[in-house]
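>>> Based on what follows, work out the 3D shape:
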Amino acid sequence: MTDQNTGGAGHSRRRGQGALEAEVLAALRQAPGPATAGWVQERLGGDLAYTTVMTILTRLHAKGAVVRERAGRSFEWTPVADESGLAALRMRKVLDGESDREAVLASFVTALSPRDERLLRDLLAQAPHEGED
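As a prediction, the model looks like this:
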């Protein structure tokens, strides 16, 4: 079994799932169009196994961050979210998994720095509000 913790130069530490997802999304955004897992693997320097790239792409697909289309016996992948969009999807998933949304949001807001609180207020003021009377 290969130890991924002792890879080539510059790759001495194992990357976390979030870091890998961000790297895969960045590679897909550089593609001139839909890209195969092999293309993504090449752009990431080839130190990741093809199966690892496929696993990350499949996870991103399940999160709604990429779409895929059949291309022969494989898929071509296209990003629909950038890194900030992926973080927002993660946050939404956490929120959707909680029964007391108000308590979760209240805890989140009270933990914000004053700067982030101002930013959130500004963003909320600019956002279109659906369903308001």
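
>>> When you work out contacts or count neighbours from here on, use the C-alpha atoms and nothing else.
Noted.

>>> what about the closest residue to residue 67 other than its chain neighbours, which SS state?
Using CA to CA, 6 or more residues apart in numbering and skipping residues adjacent in sequence, the residue nearest residue 67 is residue 78, 5.3 Å away. Reduced to three states with DSSP: H, G, I helix; E, B strand; the rest coil, the structure at residue 78 is strand.

>>> Look up how far residue 51 lies from residue 78.
18 Å (CA to CA, to the nearest Å).

>>> neighbour-wise, which of those two wins?
Shown here are residue 78 and residue 51; by other CA atoms under 10 Å, residue 78 has more neighbours (21 against 12).

>>> Would you do the same for the sequence below? I want to compare the two.
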Amino acid sequence: MHADDEEAPGRRQAGALESEILRVLVSATEPLTPRDVLGKLTARLSYSTVVTVLTRMFEKGLLARFKDGRSFRYAPLTDEASVTARKMGSLLDAGTDRATVLRRFVGELKPGDEDLLRQLLAGADED
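I've put the predicted structure just below:
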């Protein structure tokens, strides 16, 4: 690992803030304003940061946005598992040797995950 690849102390991993905001929105019973989201986050952030992240998530197609007076309300169009699955697929597509990437991915699985993956591949736990 290069020094450039390491996270700075106190910094979140890429996508961690989006994931936390998505969890807040998925657990809500109605679309939320940026101020509502800010109040439910565990991270200490500025209002403008929350608005920026919500706007980016809307532009990525992860959220619906509804006009509410001079502000907007946001609702999820997906869930965290779907977002993660899309990221995994994009990373796999970016490589040049799918077989090696998949082999190494399987080799890094935690105990029990390999059995779960086999069940999923066999269609035992379809959504």
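
>>> Could you check which residue of the second structure pairs with the residue nearest to residue 67 of the first structure?
Superposed on the second structure with TM-score structural alignment, residue 78 of the first structure falls opposite residue 75.

>>> I'd say that match and residue 25 touch.
Yes. Under the criterion of CA atoms under 8 Å, residue 75 of the second structure makes contact with residue 25 at 6.0 Å.

>>> shared neighbours of the two, anything?
Here residue 75 of the second structure and residue 25 share the contacting residues 31, 32, scored by CA atoms under 8 Å, 6 or more residues apart in numbering.

>>> give me every residue that touches the match of residue 78 of the first structure.
25, 26, 30, 31, 32, 63, 64, 65.

>>> now do residue 86 of the first structure
Counting by CA under 8 Å, 6+ apart, residue 86 of the first structure has contacts residue 65.

>>> how close does it sit to residue 128 of the first structure?
Taken as CA to CA, the span from residue 86 of the first structure to residue 128 of the first structure is 21 Å.

>>> Now name the helix or strand holding the residue nearest the centre of the first structure.
Geometric centre of the first structure, nearest residue: residue 86, 3.5 Å, by CA atoms, centre = their mean. In this structure, residue 86 of the first structure sits in helix 83-96 according to DSSP states H and E.
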